[in-house]
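**Student:** coordinates only, sequence not included:
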């Protein structure tokens, strides 16, 4: 049984996103080719992208898989914002690697967020963050329209971080997909 705090579990896998939430869709080009896809997908599914972007991540496992509990933290000490989540879906096929996680009790938002690396028909590799959310804590309700702006900025930051990680991994002589 899932302990996410919203009804539309898996909603980031489908379009349209569920009504009644703010929606986020940010796509960032990462590079080209299968090696970039694999390197970026590995960074996403092992939470390396999040950690390299300055986020504290504690997870039940080293790799995203359905059911894995994840707690994301931003800030330091008593000012750390804690965000408990659970991985609700994953994908790893020829052209797509990623996962989606849903919010749990204690998360400042209610909803789901997906992180997907995709190789398109022209061999370009893109990182996409898709989310639906609404405030679940007094301070996110108080922040109002500022929250989606911060989410968009953070998603772009993740994309830039992932681009750097993928380029570095592909350039490393020991990289083998």
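**Tutor:** Arrived safely. Predicted model only: the values in this text are computed from it and were never measured.

**Student:** drop to CA atoms for contacts and neighbour counts, all remaining ones
**Tutor:** Fine.

**Student:** who does the helix or strand harbouring residue 110 touch, helix- and strand-wise?
**Tutor:** Using DSSP states H and E, residue 110 maps to strand 109-119. Helices and strands touching strand 109-119, by 3 or more Cα pairs under 8 Å, 6 or more residues apart in numbering; DSSP states H and E, are helix 34-45, strand 96-103, strand 124-135.

**Student:** one more pass at 10 Å, please.
**Tutor:** The contact analysis (3 or more Cα pairs under 10 Å, 6 or more residues apart in numbering; DSSP states H and E) places strand 109-119 against strand 22-32, helix 34-45, strand 81-92, strand 96-103, strand 124-135, helix 138-143, helix 146-171.

**Student:** tell me the helices and strands packed up against the third one.
**Tutor:** In other words, strand 81-92. Here strand 81-92 touches helix 34-45, strand 56-59, strand 69-74, strand 96-103, strand 109-119, going by 3+ Cα pairs under 10 Å, 6+ apart.

**Student:** before we go on, here's another structure to hold up against the first:
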């Protein structure tokens, strides 16, 4: 079943939240390239907590070679945004408000509505753009968030990052994304979009789990 989408004028694409659609890989947003990878990080509560804290303090991006700057939390109470169950049905937010947390250098942790600027190089090309946290989830066995492009990036779209601690005690890291080319080079050579995404996935994985296992 296809899910409807809604428009959020703070981002530059229409299919906000589509990284959570069960059929993303079969029916990606128009003119976009979807991607999905999951990796086992280990098992147990300690591994889940460590990976969750790393994710929420921007470690996937920062330790993945990208500079995260100009972090601007949303004004007012934080809202966790839209999340969905395994069948794609919307569920109640996992948390409505939270105390703002900071890492060692004073950078605010991930929070719904936060806007960030990301700089670096990916697949040999400059990465420079603004992104917005469109939802954030903190549950006893699931933690994650999604970033949507606001402007300036070579692609437009969304990527989500999830840490799950399953009932069998295994901890998994999942990244899902869809990218539509914006820069001229990516429009002319579409395979570069996939190359860029593969490079990003490997960076994120190494940042969260240096001793990563084989993708599922």
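**Tutor:** In hand now; what should we look at? Owing to the predicted nature of the structure, the values given are computational and were not obtained by experimental measurement.

**Student:** still on that earlier bit, residue range for the strand holding residue 110 of the first structure in the second structure?
**Tutor:** Under TM-score structural alignment, strand 109-119 of the first structure corresponds to residues 155-165 of the second structure.

**Student:** and residue 60 of the first structure, what pairs with it in the second structure?
**Tutor:** Using TM-score structural alignment, the equivalent of residue 60 of the first structure in the second structure is residue 72.

**Student:** list the contacts for its match?
**Tutor:** For residue 72 of the second structure, the contacting residues are 107-108, 110-111, 113-117, 132, by Cα atoms under 10 Å, 6 or more residues apart in numbering.

**Student:** please apply the same query to residue 198 of the second structure.
**Tutor:** Neighbour list for residue 198 of the second structure: 35-37, 122-123, 192 [criterion: Cα under 10 Å, 6+ apart].

**Student:** could you do residue 87 of the first structure as well?
**Tutor:** Residues near residue 87 of the first structure by Cα under 10 Å, 6+ apart: 2, 4, 10, 59, 64-70, 99-103, 112-114.

**Student:** swap in residue 142 of the first structure?
**Tutor:** Neighbouring residues of residue 142 of the first structure by Cα under 10 Å, 6+ apart: residue 135.

**Student:** measure it to residue 110 of the first structure for me?
**Tutor:** In this view, residue 142 of the first structure and residue 110 of the first structure are 15 Å apart by Cα to Cα, to the nearest Å.

**Student:** equivalent analysis for residue 66 of the first structure, please.
**Tutor:** 18 Å.

**Student:** looking at these two, which is more packed in?
**Tutor:** Higher neighbour count among residue 66 of the first structure and residue 110: residue 110, with 22 against 14, using other Cα atoms under 10 Å.

**Student:** pretty sure the more buried one sits against residue 9.
**Tutor:** No. At 11.1 Å, residue 110 of the first structure does not count as touching residue 9 under the criterion of Cα atoms under 10 Å.

**Student:** was I right to think residue 34 of the first structure contacts residue 119?
**Tutor:** Yes. Using Cα under 10 Å, residue 34 of the first structure is in contact with residue 119, at 7.4 Å.

**Student:** name the residues contacting each of these two.
**Tutor:** 94-95, 125.

**Student:** spatially nearest residue to the residue nearest the centre of the first structure (excluding sequence neighbours)?
**Tutor:** Centroid-nearest residue in the first structure: residue 115, 3.7 Å away (criterion: Cα atoms, centre = their mean). Once flanking residues are discounted, residue 115 of the first structure sits nearest to residue 129: 4.9 Å by Cα to Cα, 6 or more residues apart in numbering.

**Student:** average offset between stretch 152-161 of the first structure and the second structure?
**Tutor:** Average distance, stretch 152-161 of the first structure versus aligned residues of the second structure after superposition (mean Cα distance after the TM-score superposition for the first structure): 1.8 Å.

**Student:** which part of the second structure lines up with that stretch?
**Tutor:** The alignment of stretch 152-161 of the first structure onto the second structure (TM-score structural alignment) spans residues 198-207.

**Student:** from the chain's centroid, how far away is that stretch?
**Tutor:** Centroid separation for stretch 198-207 of the second structure versus its chain: 12 Å, with Cα atoms, centre = their mean, to the nearest Å.

**Student:** go on, stretch 197-208 of the second structure?
**Tutor:** Worked out by Cα atoms, centre = their mean, stretch 197-208 of the second structure lies 12 Å from the chain centre.

**Student:** which neighbours do residue 110 and residue 9 of the first structure share?
**Tutor:** By Cα under 10 Å, 6+ apart, the residues touching both residue 110 of the first structure and residue 9 are 102-103.

**Student:** residue contacts, the closest residue to residue 114 of the second structure other than its chain neighbours?
**Tutor:** Sequence neighbours aside, residue 73 is the residue nearest to residue 114 of the second structure in space, at 4.1 Å (criterion: Cα to Cα, 6+ apart). Residues near residue 73 of the second structure by Cα under 10 Å, 6+ apart: 100, 108-116, 132-133.

**Student:** greatest separation within these: which pair is it?
**Tutor:** For those, the farthest-apart pair by Cα to Cα is 100 and 132; their separation is 16.6 Å.
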